[in-house]
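Engineer: Give the three-dimensional model of this entry:
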Amino acid sequence: MTKITLTREITVSGEPIIELTLREPTYDEMASCGIPFTITEDGEVKMDLKSTLRYLPILAGIPPSSAKQMTPKDIMTASMSIVSFFTASAV
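Structural biologist: Below you'll find the model as predicted:
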């Protein structure tokens, strides 16, 4: 599990939230959402934002409407944490 402190509160079920906890994805979630990165010919890891955005509300246990309230910075922080579940180290 990974904890993320948000730069701006979001509302989840009517309650203000400033911290999210992301859990590791399950097999079925991986089959549904895919691998959240590709590896280039140069060996660089390239994040697949569409995939991380699918994972975000699932792994954080929040509705998509709450995830949509997140700032771009918080979305990128969460996305990098999601990718780190699949790699030996964080991106």
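Engineer: use CA for all of it now, contacts and neighbours both
Structural biologist: Will do.
Engineer: Give me the packing partners of the lengthiest strand in the chain, helices and strands only.
Structural biologist: Using DSSP state E to define each element, the chain has its longest strand at strand 2-12. Strand 2-12 sits against strand 15-22, helix 64-67, helix 72-84, with contacts defined as 3 or more CA pairs under 8 Å, 6 or more residues apart in numbering; DSSP states H and E.
Engineer: I have a second one here; can you model it like the first so I can compare?
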Amino acid sequence: MSDNTVILKKPIQAHGDEVTTLTFREPNGDDVMTCGYPLQMHSDGSAVPIAGVVGKYISRLANIPASSVKTLSVTDFQNCMMVVLPFFTGAAESNPDPVNGD
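Structural biologist: Coordinates of the predicted model:
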């Protein structure tokens, strides 16, 4: 399974089907221009995820409706976020383990 795949702990409905896994494509410039950056940077160098923006990326990159993202369990949302954020932090290349349902 791809490093960009999340096995959902709680299936969701998307496009009229039950979905148990989400596979994310890499974002492109259009995604960034449409969604913005998913992290709020602070003056001390720390960064905090912006849940609404992360949700937009989950929808776009996994090709599911925003309404389906809203039904993700908190654990599944967080696991998806851990796939999305490394695209913006440069950590995608250094994280070889896929996020899974275990």
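Engineer: still on that earlier bit, what residues in structure 2 pair up with the longest strand of structure 1?
Structural biologist: Aligned using TM-score structural alignment, strand 2-12 of structure 1 spans residues 4-14 in structure 2.
Engineer: Pull out the buried residues from the matching stretch.
Structural biologist: Of the residues in stretch 4-14 of structure 2, 4-9, 11-14 count as buried by neighbour count, 16 or more other CA atoms under 10 Å.
Engineer: same thing with stretch 56-70 of structure 2?
Structural biologist: In stretch 56-70 of structure 2, counting by 16+ other CA under 10 Å, buried: 56-62, 64, 68-69.
Engineer: Other residues contacting stretch 62-78 of structure 1?
Structural biologist: Residues outside stretch 62-78 of structure 1 that contact it (CA atoms under 8 Å, 6 or more residues apart in numbering): 4, 6-12, 56-57.
Engineer: go again using 6 Å as the cut-off
Structural biologist: 6, 10, 12, 57 (CA atoms under 6 Å, 6 or more residues apart in numbering).
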